[in-house]
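Colleague: Dropping the sequence and predicted coords here.
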Amino acid sequence: MKPFAYERADSAEVAVREAGTAGAKFIAGGTNLLDLMKLQVETPQTLVDISRLPLSEIEEREDGGLTIGALVPNSDLAADARVIERYPVLSRALLAGASGQLRNKASTGGNLLQRTRCYYFYDTAMPCNKREPGTGCSAREGFNRILAVLGTSENCIATHPSDMAVAMRVLDATIVTLKADGDRRRIAIADFYRLPGDTPHIETALEAGELITHVELPAPPRGKQIYRKVRDRASYAFALVSVAGVVEVADGRIASASLAFGGLGPMPWRDAGVEAALVGKAPDDIAFGAAADALLANARGYGSNDFKIPLARRTLIASLRELTEA
C-alpha cells in the first residue's frame, strides 16, 4: 500500500471541500476501497474519513417511502422492519450479498460505488482500460466467466458487483449528493451509472469530490417482490445472474412489472422492453419467454461466460413464475 494522508471530516461540507483536491477519496466502511489500495489498484493521495458524519438514519418520507442515510450499514438496512415489510426485494438483496461481518461494515453509499470484481482489473500486471485507460481489455480474450454479456464495449466487459444496487434500480431509487461547490443534486438511479463505451474508467455520474449523502426510496410498489440470485456457492459469492422483480397480477393479467438484473451488465441492468413484453399479458410461459427474448436480444458472450445467456433466460422465467403464482 502506498503512503497517503488521512483527514477526518466533521461535516459533509468539510468532507466535500477536502475531497475536492486531486487524488482524494472518501472512506466509510472501506470494505472495497482498502482491498484495492492494498493491491495498488487504487492509490489515493488522501483519504477523507466520513464514517462519523450524521448520515446513519433511516427516515420516513411523506409519500410513504424512506430516506436512507449513506452511512447506514447494510446489515441495519436489511434488518429494518420497514424495509422488510415494504421493500422485501431490498432486504433479500442485501442479505444475499457478502458475509455478515462485511454487511456490518459496508455502507449504503459505498455499496452503490463498489468497483468490478473482474480478475484483470485486480491484477495490476495485466492491461485494463478501467484501471488504466488506453491499455486494453484483457478480459475479452481471457477468462471472463463472471463478466458481462449486456452493455459491453470494445473497451470493457466488466460487471457491476452490487446486489443492493440491483434492488435499488427496480425500486426507482434516487441518489442525493452534495457537490464540492456546496450544491446538492438528486440523481435518479437510472441516470447514475454509465455504460463503458470509450471511457470504462468513468463509472457513475458523480463529479470529483461529490458525496452521496442519502438514498430516497419512493412509496412501495404494488405487487409481489422477490430477489433471486444464482451464484457459485451459497455464501460470499457475487452473482452470475440475479433478478430483482416486482410484479402485480390483476384479473388474470400482469398489471405492472418492474425487473432489474445483476451479473449481466456493467451496471444494474433494466430494460423497458422486458417489462413491456409482460404488461397486459397472461402470466404464462409464452409471455415469460417473450420477456427473456427481449432481455437477451443483444446479449453477447465472450467464451467462458457464454453460459450466462441461457442461465439468464432460465433464471428470469423461474423468477416470473414465482412472482405470478397465486
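Modeller: Nice, thanks for sending it over.
Colleague: C-alpha from now on. contacts and neighbour counts both.
Modeller: Will do.
Colleague: can you pull the contacts of the residue nearest to Arg222 when sequence neighbours are not counted?
Modeller: With sequence-adjacent residues excluded and distances taken as C-alpha to C-alpha, 6 or more residues apart in numbering, Arg222 is closest to Glu248, at 6.2 Å. Residues near Glu248 by C-alpha atoms under 8 Å, 6 or more residues apart in numbering: 222-224, 254-257, 324.
Colleague: Included below, for side-by-side comparison, is a second structure:
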Amino acid sequence: MRSCAYVRAASVEEAVAEVAADPEAAYLAGGTTQVDLMRDEVFRPARLVDVTRLPLRGVRRDGGVLVAGALTTMEELAAHEDVTARLPLVREALLRGASPQLRHMATLGGNLLQRTRCRYYRDPSQACNKREPGAGCAALDGHHRTHAVLGTSPHCIATHPSDLAVALLALDASVRVHGPDGERTLPLTEFYRTPGATPHVENALAHGELITHLEIPLLPAGARSGYLKVRDRASYEFALASVAAALVLDGGRIRSARLALGGVGTVPWRVPRAEEALLGARPERGVFEAAAEAALAGAEGRPDNGFKIELGRRAVVRMLSTLAEEGGS
C-alpha cells in the first residue's frame, strides 16, 4: 500500500477545493471498498481528503421525498421509519447488500460509487481497460460467470455491484452534487455510464465533484414493492441477478410499474419497455413473462454467463408474482 497525503476537510467547499486542485486526489468516507483497493495497488491516490466530519449525515422528509445526506450509513437509512413503511424495496436492498458490520460503516454516497468486483479489475497483473485504459479485457476470454449480459462492450463486461443503486434507480432517485462550478442535481438515470470504449469513465461526475445528498421519492400509499436478490449463497454475496420492483394495483389492473435489474448489467439497469408492458394489464403470469422478455431484450451472454439471461427473466417473473400475490408493502 503506497503512502499518500491526508487532509481532513472542515467544510464541503474546502473538500471540493482540495480535490479539484489535485488530479490525483480523492475523497475518503467510509472507505469499506476504497481501502481494499489501495491495499491491492488498484487505487493509488496521491492525496485523500477525509469528508467524514462534514454535516452530510441524516435523513429528513421533504414532502414526498426523502433527503438523505451522502454520509448517512446504509444501516441508518434501512432503519428509517419512512423507508420501512413506504420503501420496502430500498430497505431490502440495503439489508441484502452488505453484512451488518459493513452497513454500519458504509455510506450511501460510497455505495453508489463503489467499484466493480471483477477479479481482473482488482488484480493489477491482469489486463483491464477499466483500471488501465487500452490494456484490454481479460474477462472476455477468462472466467466471466458473474459478469454482465446487458450494457457490455468489446472493452468491458464487468457488472456494477450496488444493490441500493438498483432500488433507487427504480424510484427515479437523484443525487445532489457540489463541485468547483457550484451545485447541481443529477437523476440516477443519467448518472451511470455504460463502458463503451471508455470503461474507466463510470459516471457523470467531474473531478472534484462531491455527492452531498440523495433525493429518494416515496412510493404512493398502497404501492407494493420489493427487492429480490439471487446469489450463490444466502450470506453476504453479490447478485447473480436482482430485481427491484414496485406496482400500484387499482381495479384489478396495474396502474403504475417500476422495474430495475442488478447483477446482469454493467450499470444498474432500468427497463422502461418492461414497465410499459405492465401498464394497464392484469397482474397475471403471462403478463409478467412478457415484461421479463422485454427486460432482458438485447442481453448478450458468453459461454460462462449466458445462464444469467434466463435467470434474470425468472427473477423478474418471481418478483412481480410475489408483489401481485402477497401485496409486498
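Modeller: Nice, I can see it. Quick caveat, the model's predicted, so the values are computed rather than measured.
Colleague: Now the TM-score, please.
Modeller: The TM-score (TM-score structural alignment, normalised by the length of structure 1) is 0.98; 324 aligned residues with a C-alpha RMSD of 1.0 Å.
Colleague: Kindly reformat the contacts of Glu248 of structure 1 as CSV containing secondary structure.
Modeller: Listed next are the contacts of Glu248 of structure 1 as CSV, based on DSSP: H, G, I helix; E, B strand; the rest coil:
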residue, secondary structure
Arg222, coil
Gly223, coil
Lys224, strand
Ile254, strand
Ala255, strand
Ser256, strand
Ala257, strand
Thr324, helix
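Colleague: Tell me which stretches of structure 1 form helices.
Modeller: 12-19, 33-38, 74-79, 81-86, 88-95, 100-105, 108-112, 119-122, 164-170, 189-192, 272-276, 285-296, 308-324 (DSSP state H).
Colleague: Contacts for the third one next, please.
Modeller: It stands for helix 74-79 of structure 1. Here helix 74-79 of structure 1 makes contact (C-alpha under 8 Å, 6+ apart) with 83-84, 90-92, 94-95, 100, 103-108.
Colleague: Report the mean deviation for that helix after fitting onto structure 2.
Modeller: Following superposition, helix 74-79 of structure 1 is found to deviate from structure 2 by 0.7 Å on average (mean C-alpha distance after the TM-score superposition for structure 1).
Colleague: Ok, the first one next?
Modeller: Comparing helix 12-19 of structure 1 with its match in structure 2 after superposition yields a mean distance of 0.4 Å (mean C-alpha distance after the TM-score superposition for structure 1).
Colleague: Pull the number of nearby residues for Pro195 of structure 2.
Modeller: By other C-alpha atoms under 10 Å, the residues close to Pro195 of structure 2 number 23.
Colleague: Tell me if I'm right that it and Pro154 touch.
Modeller: No - counting by C-alpha atoms under 8 Å, Pro195 of structure 2 stays clear of Pro154, with 9.1 Å between them.
Colleague: how about the contacts of helix 74-79 of structure 1 in JSON lines, adding distance to Leu150 of structure 1 and neighbour count?
Modeller: Converted to JSON lines, those look like this (distance: C-alpha to C-alpha, whole Å; neighbours: other C-alpha atoms under 10 Å):
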{"residue": "Val83", "distance to Leu150 of structure 1": "30", "neighbour count": "20"}
{"residue": "Ile84", "distance to Leu150 of structure 1": "31", "neighbour count": "15"}
{"residue": "Leu90", "distance to Leu150 of structure 1": "23", "neighbour count": "27"}
{"residue": "Ser91", "distance to Leu150 of structure 1": "26", "neighbour count": "26"}
{"residue": "Arg92", "distance to Leu150 of structure 1": "24", "neighbour count": "23"}
{"residue": "Leu94", "distance to Leu150 of structure 1": "23", "neighbour count": "27"}
{"residue": "Leu95", "distance to Leu150 of structure 1": "25", "neighbour count": "19"}
{"residue": "Gly100", "distance to Leu150 of structure 1": "30", "neighbour count": "15"}
{"residue": "Arg103", "distance to Leu150 of structure 1": "28", "neighbour count": "22"}
{"residue": "Asn104", "distance to Leu150 of structure 1": "32", "neighbour count": "15"}
{"residue": "Lys105", "distance to Leu150 of structure 1": "31", "neighbour count": "18"}
{"residue": "Ala106", "distance to Leu150 of structure 1": "27", "neighbour count": "22"}
{"residue": "Ser107", "distance to Leu150 of structure 1": "27", "neighbour count": "27"}
{"residue": "Thr108", "distance to Leu150 of structure 1": "25", "neighbour count": "29"}
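Colleague: Tell me which of the contacts of Glu248 of structure 1 persist in structure 2.
Modeller: Compared against structure 2 with both residues aligned by TM-score structural alignment, their matches' C-alpha atoms under 8 Å, those retain 223-224, 254-257.
Colleague: Please identify which of the residues you listed is nearest to Pro73 of structure 1.
Modeller: The closest of these to Pro73 of structure 1 turns out to be Lys224 (C-alpha to C-alpha; 25.6 Å).
Colleague: for the helices of structure 1, which one sits closest to His214 of structure 1?
Modeller: helix 108-112 (7.5 Å).
Colleague: mean deviation (superposed) between that closest one and structure 2, please.
Modeller: Mean deviation for helix 108-112 of structure 1: 0.4 Å (mean C-alpha distance after the TM-score superposition for structure 1).
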